[in-house]
Each structure stands twice: as C-alpha cells, then as structure tokens.
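1. Return a 3D structure for these sequence lines:
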Amino acid sequence: MPVDPARILEDLSPFYRREEFPVLLHQYETWSESRPLEGCRVIDASPVFRNTCAKYAALLAAGADLTAAVSPVMPHDPETVALLGRYGIPVAEAERTEGPYDVVMDCAGALSHVLSRCGYVELIRSGAQRYAGCPQPVWMVDAGRIKQIETCLGTGESFFRALEALGAESGPGRTLVVIGCGKVGRGIVLHALSRGLNVTVADVEEKPLPAPSASFIHAADGKALSNAVKQAFCAVTATGRRHALSGVIDPAVTRSSGVLLANMGVEDEWGPEIPKERQLNGGRPLNFILPDPTRMCYIDPPLALHNRGAVELAAGRARPGIFPPPPEIEEAFLSLIRSRGSVPREMLDWIS
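-> Here you go, the predicted model:
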C-alpha cells in the first residue's frame, strides 16, 4: 500500500516552500476530500525527479491506484525512483507495460501502446505524433497556455542554471546562438537577453523576436549558421525535431572551435555528424543534469494540468481525438499562481 500522501509532502518541505507549488497543493487539499480518482488504475510517465513527487501526492490524495513509469525516452533520477519504492508506488518500465489502465498519463508517447479505458493525457508536444488518429480522448497539456510557464520561463532559466553547474561562463557581452524559436527557444532568448548576452536566433521561419537587439538567421542557411556558431561561446538547439541540423551545420566548425554545443530538446537535434562526446550532457537535454531540471514554481502548473486531465478523463468529460485543456481550467490555474504562487507577475506576462 502507498504511504499517506501527507508523508510525501512532509519529505518535500525542506526543499520547497508552499508558494512554489500552489496548484499541486490545491489539488492535494481539494482531492483529499472529493477523491475524484477513487479506485482508478493510473499510470504516469512524467520524468521522475524529486519535485515530481508533489504530483504523485496529489494523485494519491485523489484516490488513484498509481503506478509510475520510466522509459528510455525521458531521463529520470535513480534516487527518486528508489524513493518511490519506499513510498509504495510501483515503478514499471514503459516499453514493457501493457495495461489496461483506466487513465494513461503519458510523456513523449512512451505509453502510447498501453491500453486505456478512458483515454490518454500527453504532457509534451513531441508525443503528439504518437497519438495522431487515436480514436480515444487525448488531453494535450502542451497545447495550452499553462505549459509555456515550464517551457518558456522554466526551461530558459534551467538552461543557464545547468551551464553554471558545469562552470561555463555566460556573462554579459558573450554571444549565444539559439536554434529554434518555439516556446523553449524563446524562453532561452528571454533569459539570455536579461543577462546581457548577445543573441542570434536561427529558425526555419522568421518570427517576431523577443527583443530588437536579437539578430536572426534562417536555419536553412547552413553557411551563415555555421559561421554564427563558430563565433559564439555556446549554441543550443530547441527545434523539437530529431536530427534537425543534420546536413545543415558544417561538422568542421565543431571540431575547429571551442564553442559549447547543447541540446534542450527530447530528441537528438544536432544529428549523427556531431559526436555525442562533443555535446554537453552527451546530447541529452542539458537541464537534466540538475536535481530539479525545472524549478518547482515553473513545473507545478503543467504537472497539475497533467493531473487534471486524468480527472477529466476518468469523469468522462472529454471528446475523442487530441484536444487542448479548456481555457477556463487554465485561467483558474493562472489565478491560483497569481494569488498564491512565487512566479513574478511580470514573467507571467511573457506568456501569450
């Protein structure tokens, strides 16, 4: 039997203040009484790190019969996985799991093959292709505004925190190349500009840049991109596409210059021509070298939205196919963050 979820929150208290995870705490407090997942078999493939335990506490408080899944797709912290065993939460290998479960809570499509009675909740954009054509409901967390708090604000912050953990100097005046200007790339650019860095953005389409001081290169212009990377202190990919730079970037650039190469996407974005040993963290998402790959205040909202999707599916309040979280639910979350959370209001204004 799992431990009392209150024990999990007690164990987290030395690491996080209550205002750092107001939405998950609200779910824990509310669901402890309403028990919306009473008796539901739920499997959750969220990346297993210390702050993910607050998510599990809310699901257990809701009455879920919870299993955590780990997969080769996403990194995890072995110490936290071992801790789940002590909490009485079973841990399964995603690729060997069959089900059925009442609700499958997925990440990057690692559990898309698992049978589900009520449907699926997918956490990140790269998992969407696994669910194309799925006849069951697929609650897509990444399709809403809330996910931008993690991907734009949180991932941008953790990129620089990871660089600092490796001893890399990222002070004012240095040049950073950001390849891909979606939510993750934009967040990196915003944090880079706030640190006084010179920023060059490369993308396959020219988009409005976060600041006029940032410069733009078309990502298909291999010569210009290779030259920009050669002159930077660091180049980071955030395209969301596997092997996005294969055949574009000149591999000689990475051999002849001391530029740091980083990836913030789930897939290998630099491509097979760039050796893994030449990339920080072996080409895996750089922030996953940290105990908390995303700070609790930024990961709290999307993890809570992932949880809420499970409740909505279990209650039958969903339609077939891939769909975004309802705006009214996201607005309720944002209201909680503004009133009880620690994310500065001006940072919340950055998300669209």
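2. going forward, measure contacts between C-alpha atoms and count neighbours the same way
-> OK.
3. ok, the spatially closest residue to Ser257 that is not a sequence neighbour - contacts?
-> Nearest residue to Ser257, sequence neighbours excluded (CA to CA, 6 or more residues apart in numbering): Lys230, at 6.1 Å. By CA atoms under 8 Å, 6 or more residues apart in numbering, the residues touching Lys230 are Val253, Thr254, Ser257, Val259.
4. All the helices of the stretch 151-300 of the chain, residue numbers only.
-> Counting by DSSP state H, counting those that start in this stretch, the stretch 151-300 of the chain has helices at residues 155-165, 183-194, 222-231, 251-256, 296-314.
5. Show me the contact partners of the shortest one.
-> With contact meaning CA under 8 Å, 6+ apart, helix 251-256 is reached by Ser226, Asn227, Val229, Lys230, Glu273, Ile274, Arg278.
6. Proceed likewise with the subsequent sequence, for comparison:
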Amino acid sequence: MPISPARILEDLSPFYRQKEFPVLLHQCRTWAESRPLEGCRVIDASPVFRNTCAKYAALLAAGADLTVAVSPVMPYNPETVTLLDQYGIPVVNAQQADAPYDVVMDCAGALSHVPSRYGYVELTRSGVERYARYTQPVWMVDAGKIKQIETCLGTGESFFRALEALGMENGQEQALVVIGYGKVGHGIVLHALSRGWNVIVADVEEKPLPASSVSFVRATNGEALSNAVSNAFCAVTATGRRHALSGLIDPADVLSSGVLLANMGVEDEWGPGIPKERILNEGRPLNFILPDPTQMCYIDPPLALHNQGAVEIAAGRARPGLFSPPQEMEEAFLALIRSRGSVPPEMLDHLS
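-> Sure thing, here's the model as predicted:
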C-alpha cells in the first residue's frame, strides 16, 4: 500500500518551494477530492528523479493504482528508485512489463509493447515512431507549447548548471557553438545570451536567431563547422539525430583542439569518429549528471500534462490515434504558471 501523497510532498519540501511546481500541486489538491483515476491501473515510465516524485503524488491523489517503470532508454536515479520502494510504489523493468494496464504513461516508447485498456500518454517526440500506427488514443505531450518549457527553457538552463557542476562554466570570452537549433538548441542559446556568452549556431538551414550578436554557420559546410568547433570554448550537439556529426566535421581538427565537447540529445550525436572519453559525460546527455536533470519549475508543467493525459484517456475524452493536448488546456496551464509559478515571464514569451 503506497504512502499518502501528503507524505511525498512533505519529503520534497526541503528541496522545492511550492511556487516551483504549481501545476502538480494544483493536481494534488483538486484530484484528492475528485479522484479521477480511482482504481485505475497505471504504469508510468517518466525518467525517475527526485522531482518526479511530485508527479507520482498527484497520480496517487487521483486514486491511481500506480506502477513505475525504469527503462534503459532513459537515465534514472537509483536512490529515487530505492525511495519509491520505501513509499510502497512498485517499480518494474520497462522491457519486462507486460501485464495489461488501464492507461500506459510512456516516455520514448519504452512501454509501447505493453497492452492498455484505454490508451497511451507519450511524453517525448522520440516515442512518436513507436505509436504511429496505433489505433488506440495516444496523447502526445510533446506536440504543444507546454513541453517547450522543459525542452527549450529547462534543458537550456540545465546545460549551464551541469557545466558549473563540473567547474567548467568560464568560457564567456570564447564562443559556445550550439549544433542544432530546434527546441533544445534554442533554449541553450537563450540561456547563453542571458549569461553574456558569445554564441555560434550551426544548423542545416538558417533560421531566425534571437539576437544580432549570434553568428550562424551552415552545418553542411564541414570546413566552416570544424573550424568553428575547434576554436570554441565548448561545442554542444542538440540535433536529435544519432551520429549527426559523422562526415560533417574533421575529427582530427576537433581532437587536436582544447574545445569541450558535450551532447544534450538522447542519442550519441558526435558519432564514432569522436571517442566517448573525449565528450563530457561520455556522450550521454550532460544534464543527467545532475540530481535534478531539469529544474522543478521547468519539469512541473510537462509532467502535469502527462498526468492530465491519463485522466483524459481514462475518462474516454480522447480520439483514436496520435493527438495533441487541446490548446485551451495548455493555455490554462500557462495561466497557472504565470500566476503561481517561478518561470521568468520573459522566458515564457519565447515559446512558439
């Protein structure tokens, strides 16, 4: 029998202020009364870290019969897994999970093989391919604005927090090369500019940049890209593609330079030409060296939207196949964040 949601929130109180997770707290309070997941068997494969426990508290408050799945696809914190055992929340290996559940709450498609009675909730875009042909409802958290708070603003912030934890955040006089200008790359650039860094963006196509001081290199120009990386303080990949830099950069030039190399994608984006030991955290996402890979204020909204998807699917308010969260729901989340949260409003204004 799991402990009470109140106990979990009490254990989190030394680490997080209430204004850092207003949406999950709102769910805890309102669902404790309405119990929208009463008796519903739910399995959740969100990355297991200390701040994820607030998500579990909301699901328990909603009445869910909760199981947590850990996956080799995503990093997790072993100490938090041990804590869940103490809380009475079952933890299973995602690859071995096979019992039918009422709602499957997935991340990167790790639970796409698990039978579900009502449907699925997928946290990341990397899970889309696994669910492309599903006829059951698949709520795609990553399809709207809310996930950008994590992938753009939160991941950008955690990149610099990880550099600082390694004692390496001292490159403001040199260039930071950000390779890949999607949501993650955009967030890294925004936080770099707020810290006064010199920034070079590399992408396969030129896109609008947030400031005239940001330089651009076309990533298909291997010579220019290799030169930019070799002369930078740090170069970080955020392309979302495995081995994206293979054939684009000259490994000899990069390896003979003093540039710090980092990756913020799930896959190895530098490719086999760059030894793992030459990349910070051996090529794994750099922010996962941190106790909280994404700060609570940035992870709160998408985790809450993931929870909301379970409620909507269990209630039958979902259509077959992949679908995005309703815009009005996302706007309600944003209003709650603006009125009660700690994410800087000017950062929220950058969401597209």
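7. related to what we said a few turns ago, tell me the spacing between the residue nearest to Ser257 of structure 1 and Thr175 of structure 1.
-> Remark: distance between Lys230 of structure 1 and Thr175 of structure 1 (CA to CA, to the nearest Å) = 10 Å.
8. Scan the contacts of helix 251-256 of structure 1 and report the most crowded one.
-> Neighbour counts for the contacts of helix 251-256 of structure 1 (other CA atoms under 10 Å) peak at Val229, which has 26 neighbours.
9. In contact with it, which residues?
-> Val229 of structure 1 is in contact with Val177, Ala235, Val253, Val259, counting by CA under 8 Å, 6+ apart.
10. how deep is the second one tucked in, by neighbour count?
-> Other residues within reach of Ala235 of structure 1 by the criterion other CA under 10 Å amount to 22.
11. hang on, isn't it packed against Val177?
-> Yes - between Ala235 of structure 1 and Val177 there is a contact under CA atoms under 8 Å: 4.5 Å.
12. still on that earlier bit, which of the contacts of Val229 of structure 1 are also in contact in structure 2?
-> Here is what carries over to structure 2 from those, by both residues aligned by TM-score structural alignment, their matches' CA atoms under 8 Å: Val177, Ala235, Val259.
13. circling back: out of the contacts of helix 251-256 of structure 1, which one sits closest to Arg345 of structure 1?
-> Distance to Arg345 of structure 1 across the contacts of helix 251-256 of structure 1 (CA to CA) is lowest for Val229, with 34.2 Å.
14. how much space between the closest one and Ile217 of structure 1?
-> Val229 of structure 1 sits 11 Å away from Ile217 of structure 1 when distances are taken as CA to CA.
15. ok, and the most crowded of the contacts of Val229 of structure 1?
-> The most crowded member of the contacts of Val229 of structure 1, judged by other CA under 10 Å, is Val177 (27 neighbours).
16. In structure 2, what residue corresponds to that one?
-> Matched by TM-score structural alignment, Val177 of structure 1 corresponds to Val177 in structure 2.
17. How about Pro47 of structure 1?
-> Matched by TM-score structural alignment, Pro47 of structure 1 corresponds to Pro47 in structure 2.
18. hmm, back to that, the residue nearest to Ser257 of structure 1 and Gly247 of structure 1, how far apart?
-> According to CA to CA, Lys230 of structure 1 stands 16 Å off from Gly247 of structure 1.
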